[in-house]
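> 3D, please:
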Amino acid sequence: MSQDPPTDDWLDAECRRLLDFGRHVVHPLGGAAWLDENGAPDLSRPVHTWITSRMVHVFGLGALRGVEGSASIATAALAGLRTTLRDAEHGGWFGAVDAGGAPVEETKACYAHAFVMLAGSTAVVAGLPGATPLLEEATDTFLHRFWDDSLGRVVDEWDRAWGAPMPYRGLNSTMHSVEAMLAVGDATGDRAWHERAARLAGLVVDLAASYDGRLPEHFGPDWSVDLELNRDRPDDPFKPYGATVGHGLEWARLLLHLEATLGDAAPAGLLDTSRLLFERAVTDGWDVDGAPGFVYTTDWAGQPVVRTRMHWVAAEGIAAAAALHRRTGEGGYADRYAEWWAYVVEHLRDAARGSWHHELDTANQPQATVWPGKPDLYHAVQATLLPRLPLAPSLASAVALTGR
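As a prediction, this is how the structure comes out:
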């Protein structure tokens, strides 16, 4: 039985409701605080660069859409990227700092730096003060430290002083680098960033074909696949064992954004790979263990490993289904889009306290084993915006262009 999708007015109201939940996010040190279940800053936790960058991004989008208070929140969080979280001695950004402003993570991560580029891009499009020099520094750091032009791939981590790269290579940082590169290219007009994104995406096209749509996430320094990493701690929030269902959905969408951005210059196979990734994620991950919802990870035969339902996976499923429907016009994608929004409203959306529950157990009851609190608005806010926008340009530029 088909379900009705949410209206544009409902999506607009939900976006505003999510942003209202995060209105207290600015940390006293600068940057963005980790938010608890009620939207209050949890000052016992570090200030994270990736959370700060995501909050600059979503409140920058709010500013572009005229949501009251968004510009000031985005500007205050952006100031944390320019001061508290920036390594003034060695350059680049710490992963996080403690209550005294001291770094709690000594490595410099591509994942965090990709989000700084995304934040800078959105801030530039939104016209926030300090955005242009931040984006210039972020892109320069990324090109000199994380972009391996000889391979068309990214280095995952360095030590604090940039003395040596760590041996690990990962698909998560690759994915968010593609997202950031598309945004940087749109914000600056420098299409070289789009071309770099295409080179990175070629890895995913090859992996999807080789592993039947279940993307390996972890690699050695020579990009040899490591299928066993973290088997002993499979619910790792950033490097879980096995195939990550939500990343298959996220890649399915990003490949379509890349195709739309490059037009006739797009590499072959992006739509076919998007379809493969989407169908594999749905087959392996959706409603496979007696209750609705996406499992977090599977093994390499497609059997669930971590059955926890993460809010971000449902959000990426919604966005991927919307993108594929926009690209193909096929009704099956529209049906999934409506079905997953109905699931979000019934199980994830917290109508009493705000935002979405970040994590549910196998009976779709809230739990907090991986993600305590509600630190992240990024996936949910984007799920309310992406279905109303064209596949290109990227999100901030598209909001600025359309006013939606």
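> when you work out contacts or count neighbours from here on, use the C-alpha atoms and nothing else.
OK.
> Ser355: how many residues sit nearby?
If you count neighbours by other Cα atoms under 10 Å, Ser355 ends up with 27.
> and the contacts of stretch 222-234?
169, 216-220, 236, 239-242, 305-306 (Cα atoms under 8 Å, 6 or more residues apart in numbering).
> helix, strand or coil for Arg199?
The three-state label given to Arg199 by DSSP: H, G, I helix; E, B strand; the rest coil is helix.
> for the nearest residue to it once chain neighbours are set aside, give its distance to Val344.
Using Cα to Cα, 6 or more residues apart in numbering and skipping the chain neighbours, the partner closest in space to Arg199 is Gly152 (5.4 Å). The gap separating Gly152 from Val344 is 37 Å, by Cα to Cα, to the nearest Å.
> and Leu134, by the same measure?
Leu134 is 35 Å from Val344, by Cα to Cα.
> neighbour count for these two, which is higher?
More crowded of Leu134 and Val344, by other Cα under 10 Å: Leu134, with 22 against 19.
> am I right that the more buried one sits in a strand?
No: applying three-state DSSP, one finds Leu134 to be helix, outside a strand.
> can you redo the contacts of stretch 222-234 as a markdown table with secondary structure and neighbour count?
Shown next, in a markdown table, are the contacts of stretch 222-234 (DSSP: H, G, I helix; E, B strand; the rest coil; neighbours: other Cα atoms under 10 Å):
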| residue | secondary structure | neighbour count |
| --- | --- | --- |
| Arg169 | strand | 25 |
| Pro216 | coil | 22 |
| Glu217 | coil | 23 |
| His218 | strand | 23 |
| Phe219 | strand | 17 |
| Gly220 | coil | 13 |
| Asp236 | coil | 13 |
| Lys239 | coil | 17 |
| Pro240 | coil | 23 |
| Tyr241 | coil | 26 |
| Gly242 | coil | 30 |
| Val305 | strand | 20 |
| Val306 | strand | 19 |
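> here is the second sequence; please produce its structure so I can put it next to the first one:
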Amino acid sequence: MTDLDRLLRFAARSRLPEGGFGYLGDDGRVLPDRGQETWIVARMTHVFGLAQLTGREWWDGPVRHGVEALAAGPLHDGARGGWYASTAGDTPSDDGKAAYVHAFVVLAAATATATGAPGGRALLDEALGVWQTRFWDDTEGLAVEEWDAGWSRLSDYRGANANMHGVEASLAAADALGDDDPRAARLRGQALRSTERLVHGWARARGWRLPEHFTAAWEPLPEYNRDEPAHPFRPYGVTVGHLFEWARLALHVRAVTPDPPSWLLEDAVGLFAAAASRGWAVDGHTGFPYTLGWDDRPVVRRRMHWVLCEAVAAAETLATVTGEATYGALARRWRAHGEARFADPATGSWHHELTPEGAVAADTWAGQPDAYHLAQMLLLPGRPVRGSVAAALH
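Reported below is the predicted structural model:
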């Protein structure tokens, strides 16, 4: 049994009989007090769809299960459109409409469409409609962040994280729609515009120290969440894993952009080099810290599994694109570190958070809810670089 098969068996335990997928604890059981969270349901649906695209049997059922939950479950606002962030039973516990959440619904729907899952294309059409009309700001070339449940009040906050996943989702949706659909070219163009502003603009101008938080006028907020630096989605400072993730996404954008600008590869190399040189063992312990300050010193020293997964994935992608052996060597070295430190033989997944010394921690992430980063890391080696992981598997 491969590492991916063991991970999938663990992830399958998140399936809820009433619909959707739950948040898994360290013992592989759903944490009942978490309710349902749209990002979890969407990511699991995406992962099971990727498994199906590899030719593995059985995973079509979980994909349909996820599509049905997103299309008609309590997370879906059938009256006003869009998706709540989370529910407790049949009641929204967080009724905001967030770009981060909707990006993952688009991603799940795109992968489900690629598998041919019943209802996948209808879900994709609906999710793209919401993304384009509610979140995409064509003037800025970026997505806004969060609305209230009735789409009447828009938050003043703007974020790079939601835009990063918007790029990923837009590329996946374009691949799923196919080149004959005019939306595909538009979505790829939007992904390029967002990458240009955030990576080629703000990150490059700051020596690859990407600001994550902005005002409504897209002015950086460098002190945002200084008093909550380990926030799971909006941490203070420079998020090391996002530098790796943006490096990889820039290469996915490059793969589907006609006559791509040279900066896509140059910036991917720059982001990767900055994250690797400033992050690895910066505090004297092996591994990457969660965040760095603007002076490149570690702020949150905890090691997150997703950061390492994105480092490996970026190294693998750069190795494929450039043919340079150095990237492949780093990918192998970092993956070996993950298998030695993070891998949990009892579950088949990886612990989500460790201390710098390697002990299991839970300051930011309780349990092992997320198969998304690890599954994609395991699937990328040996695949061609396309707009999306699903397209590479196809």
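> so what number do they get for TM-score?
Once the chains are laid over each other, their TM-score by TM-score structural alignment, normalised by the length of the second structure reads 0.96; 387 aligned residues with a Cα RMSD of 1.1 Å.
> ok, the contacts of stretch 222-234 of the first structure vs Leu395 of the first structure, which is closest?
Nearest to Leu395 of the first structure among the contacts of stretch 222-234 of the first structure: Glu217, at 25.1 Å, using Cα to Cα.
> identify the residues contacting the nearest residue to the closest one once chain neighbours are set aside.
Excluding the flanking residues, the one nearest Glu217 of the first structure by Cα to Cα, 6+ apart is Leu171, at 4.8 Å. By Cα under 8 Å, 6+ apart, the residues touching Leu171 of the first structure are Pro216, Glu217, His218.
> what do we get in the second structure for Leu171 of the first structure?
Aligning on TM-score structural alignment places Leu171 of the first structure opposite Ala160 in the second structure.
> leaving out sequence neighbours, find the closest residue to the spatially most central residue of the second structure.
By Cα atoms, centre = their mean, the second structure has its centre lying nearest to His165, at 5.5 Å. Once flanking residues are discounted, His165 of the second structure sits nearest to Ala103: 5.9 Å by Cα to Cα, 6+ apart.
> for Pro304 of the first structure, see how far away the counterpart of the one you found in the first structure is.
Under the alignment (TM-score structural alignment), Ala103 of the second structure maps onto Ala114 of the first structure. Ala114 of the first structure is 30 Å from Pro304 of the first structure, where distance means Cα to Cα.
> the more surrounded of the two?
Ala114 (26 against 21).
> which of the three states applies to that one?
Classified using three-state DSSP, Ala114 of the first structure is helix.
> so who does it touch?
Phe142, Ser173, His176, Ser177, Ala180.
> where's the third one relative to Ala109 of the first structure, distance?
I take that to be His176 of the first structure. 12 Å.
> same check on the fourth one?
When distances are taken as Cα to Cα, Ser177 of the first structure and Ala109 of the first structure turn out to be 11 Å apart.
> re the thing from before, in strands, which of the contacts of Ala114 of the first structure appear?
Among the contacts of Ala114 of the first structure, no member falls in strands (DSSP state E).
> could you dump those residues to JSON lines with distance to Val399 of the first structure?
Output for the contacts of Ala114 of the first structure, formatted as JSON lines (distance: Cα to Cα, whole Å):
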{"residue": "Phe142", "distance to Val399 of the first structure": "25"}
{"residue": "Ser173", "distance to Val399 of the first structure": "25"}
{"residue": "His176", "distance to Val399 of the first structure": "20"}
{"residue": "Ser177", "distance to Val399 of the first structure": "21"}
{"residue": "Ala180", "distance to Val399 of the first structure": "16"}
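> please enumerate the strands of the first structure.
47-48, 96-97, 108-109, 147-148, 153-154, 157-158, 169-170, 218-219, 243-244, 297-298, 304-306, 309-310, 359-360.
> tell me the most buried of these?
Of all the strands of the first structure, strand 47-48 carries the top mean neighbour count, a mean of 28, counting by mean count of other Cα atoms under 10 Å.
> tell me the helices and strands packed up against that one.
strand 96-97 (3 or more Cα pairs under 8 Å, 6 or more residues apart in numbering; DSSP states H and E).
> whereabouts in the second structure does the strand it packs on align?
By TM-score structural alignment, strand 96-97 of the first structure lines up with residues 86-87 in the second structure.
> check stretch 332-339 of the first structure too.
The alignment places stretch 332-339 of the first structure over residues 326-333 of the second structure (TM-score structural alignment).
> buried set for that stretch?
Tyr327, Gly328, Leu330, Ala331 (16 or more other Cα atoms under 10 Å).
> run a quick neighbour tally on the closest residue in space to the last one that isn't next to it in sequence.
To tie it back to what came earlier, the one meant is Ala331 of the second structure. Leaving aside its chain neighbours, Ala331 of the second structure sits nearest to Val312 (4.7 Å; criterion: Cα to Cα, 6+ apart). Neighbour count for Val312 of the second structure, taken as other Cα under 10 Å: 29.
> from what I can see Val312 of the second structure touches Ala336, true?
No: with contacts counted by Cα atoms under 8 Å, Val312 of the second structure stays clear of Ala336, the gap being 10.0 Å.
> helices of the stretch 1-150 of the second structure, start to end?
Using DSSP state H, counting those that start in this stretch, the helices found in the stretch 1-150 of the second structure span residues 3-11, 38-53, 60-72, 99-115, 120-130.
> let me know which of the ones you listed is the nearest to Pro92 of the second structure.
helix 38-53 (10.9 Å).
> any idea how far that closest one is from the chain center?
12 Å (Cα atoms, centre = their mean, to the nearest Å).
> residues in the first structure aligned with it?
Against the first structure, helix 38-53 of the second structure falls on residues 49-64 (TM-score structural alignment).
> and that stretch, how far from the second structure on average?
Stretch 49-64 of the first structure, aligned to the second structure and superposed, deviates on average by 0.6 Å (mean Cα distance after the TM-score superposition for the first structure).
> give the buried residues for stretch 375-386 of the second structure.
Those buried within stretch 375-386 of the second structure under the rule 16+ other Cα under 10 Å are Ala375, Gln376, Met377, Leu378, Leu379, Leu380, Pro381, Val385, Arg386.
> alignment lookup: the first one to the first structure.
In the first structure, the residue paired with Ala375 of the second structure is Val381, using TM-score structural alignment.
> so who does whatever residue of the second structure lines up with Trp158 of the first structure touch?
Using TM-score structural alignment, the partner of Trp158 of the first structure in the second structure is Trp147. Applying Cα under 8 Å, 6+ apart to Trp147 of the second structure gives the contacts Gly96, Lys97, Ala98, Arg153, Leu154, Ser155.
> wait, which of the residues you listed is closest to Thr291 of the second structure?
Nearest member of these to Thr291 of the second structure, counting by Cα to Cα, is Ala98, at 23.2 Å.
> which one is that closest one nearest to, not counting chain neighbours?
Glu146 (4.3 Å).
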